[in-house]
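Chemist: fold the following, please.
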Amino acid sequence: MPGNTASVRRGRKYDQVLKGAREIFLRDGFEGASVDEIARTAGVSKATLYSYFPDKRLLFLEMATAQCQAQADEVLVALDKSKPPRVVLPYIGRSVLDFLLSDMGQRVFRICVAEADRFPELGAQFYECGPVLVRSELQSYLAAAMARGDVEIDNLGLAADQFIELCKADLWIKRLFGIHDVFSEGEITRVIDAAVETFMARFGPSSSA
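Modeler: Have a look, this model is predicted:
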């Protein structure tokens, strides 16, 4: 498969091409996205596009991982590990849920699933560039919180995964199946607050039980 051996070339119009690709992939999906339309939207020739990305799947992979990396970086820059769990966990939970409910988050998830057999590295690389980064930082924060006595956790990785899953309750599955596209601030706050309360009930200090 070309995507296994092809490589991305970075240059003057790299960001321009990615911006055009993001617009078209979000609008048309992976299969529906036309390389001609991406080139036109990006304001480059088809030859120029192919000089940067020899394969459409490689272009989508680069666009998706760049977007996920940017999202993760935005979350992590503002993460203050010195603050208590009831301050930090709502921030992380809200950031994760906002991305999962977004058009980009939904589109990338659907395409990763649809292309899993033909393009398994797509999901793997996307996972490494976004979810793994956030999970790793959450795990690191929980370790710091545990050292301060704010939480009591035996398996930090599992606890981080469980918190992220709690934040997906109700809303993510409704978004995935198209039951609702937009959620109110109250609905989002309800889920995040419940996730934090459930997590702290399980992992908070014994003295707070």
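
Chemist: going forward, measure contacts and count neighbours with C-alpha atoms only.
Modeler: Fine.

Chemist: so which helix or strand takes in Arg118?
Modeler: Here Arg118 is covered by no helix or strand, with elements defined by DSSP states H and E.

Chemist: before we go on, could you also do this sequence so I can check it against the first one:
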Amino acid sequence: MVRIKSDEVDRDNSVDKVEQILQGAMQEFLQNGYAGTSMDRVAVAAGVSKATVYSHFQDKEGLFKVLLEQLASKKNNSIFGTEPIGKEPAAVLHHLGTKALDLMNSDQEHTAFMRVLIGESGRFPELAQICVRAMIKPVAETLTQYLAAPELNIPDPEATARILLGALVHFHITQDVMHGRDIIPMESDRLIDALIHLITKRAD
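Modeler: A predicted model of the protein is given here:
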């Protein structure tokens, strides 16, 4: 009979508690916004004590930051973890653009979370800055590295990465976050194909 060490059990329980807290926090932030959410409400939603919440997270901002970082890590790994290395630049960019929009458009929780973040950014600018650091900056840096490839012959890879990322985020916000799909409809492939043409035609 295999005996499980007590410290291993404690560690597993701790991971489970953190996941419970994060799920409860997401539920509360989506329902009540940042200002309307309290650590007390998170504890109730998570089914744990308030002391347990504070044992893992110092305050509400820290909890929100971890949620953002978790969401960003999940999205970035999904997008860049399946990059078709070795294919021509147009194919790689089409894959990345399509994957990014598919993930944003299909994830209702992500869309709802972005609404909360945008709505609260005026009163809590530090929350928006957390989003930029955790979600926007890593993607922009990864795209910049790829676009700096000599064969693309792009004079300013960083600015080009910002243009590409900005177009994709703008498309997601206007189409999904702000419910504009019926007002300014456009197929995502049209946007991605146009972006690829603008970026890769210099390499021809």
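
Chemist: what's in contact with stretch 92-102 of structure 1?
Modeler: Stretch 92-102 of structure 1 has contacts (CA atoms under 8 Å, 6 or more residues apart in numbering) with 71, 75, 105-106, 138, 163-164, 167-168, 171-172, 175, 188, 192.

Chemist: what's the most distant pair in these?
Modeler: Across those, the longest distance by CA to CA is 24.3 Å; it joins Leu138 and Arg175.

Chemist: quick one, which of those two is more surrounded?
Modeler: Set Leu138 of structure 1 next to Arg175 and count neighbours by other CA atoms under 10 Å: Leu138 wins out with 26 against 18.

Chemist: please tell me how far the residue lying closest to the more buried one once chain neighbours are set aside sits from Ala124 of structure 1.
Modeler: In space, and not counting its chain neighbours, Leu138 of structure 1 is closest to Ala160: 6.1 Å by CA to CA, 6 or more residues apart in numbering. Using CA to CA, to the nearest Å, we find Ala160 of structure 1 at a distance of 19 Å from Ala124 of structure 1.

Chemist: also Asp28 of structure 1?
Modeler: Here Asp28 of structure 1 is placed at a distance of 23 Å from Ala124 of structure 1 (CA to CA).

Chemist: so the closest residue to Gly204 of structure 1 other than its chain neighbours is in which element?
Modeler: With CA to CA, 6+ apart as the criterion, Gly204 of structure 1 has its nearest non-adjacent residue at 4.5 Å, and that residue is Val151. Under the criterion DSSP H and E, no helix or strand holds Val151 of structure 1.

Chemist: residues in contact with Val151 of structure 1?
Modeler: Counting by CA under 8 Å, 6+ apart, Val151 of structure 1 touches Leu142, Ala145, Met200, Phe203, Gly204, Pro205.

Chemist: ok, these vs Lys19 of structure 1, which is closest?
Modeler: Of the contacts of Val151 of structure 1, the one sitting nearest to Lys19 of structure 1 (CA to CA) turns out to be Leu142, at 35.5 Å.
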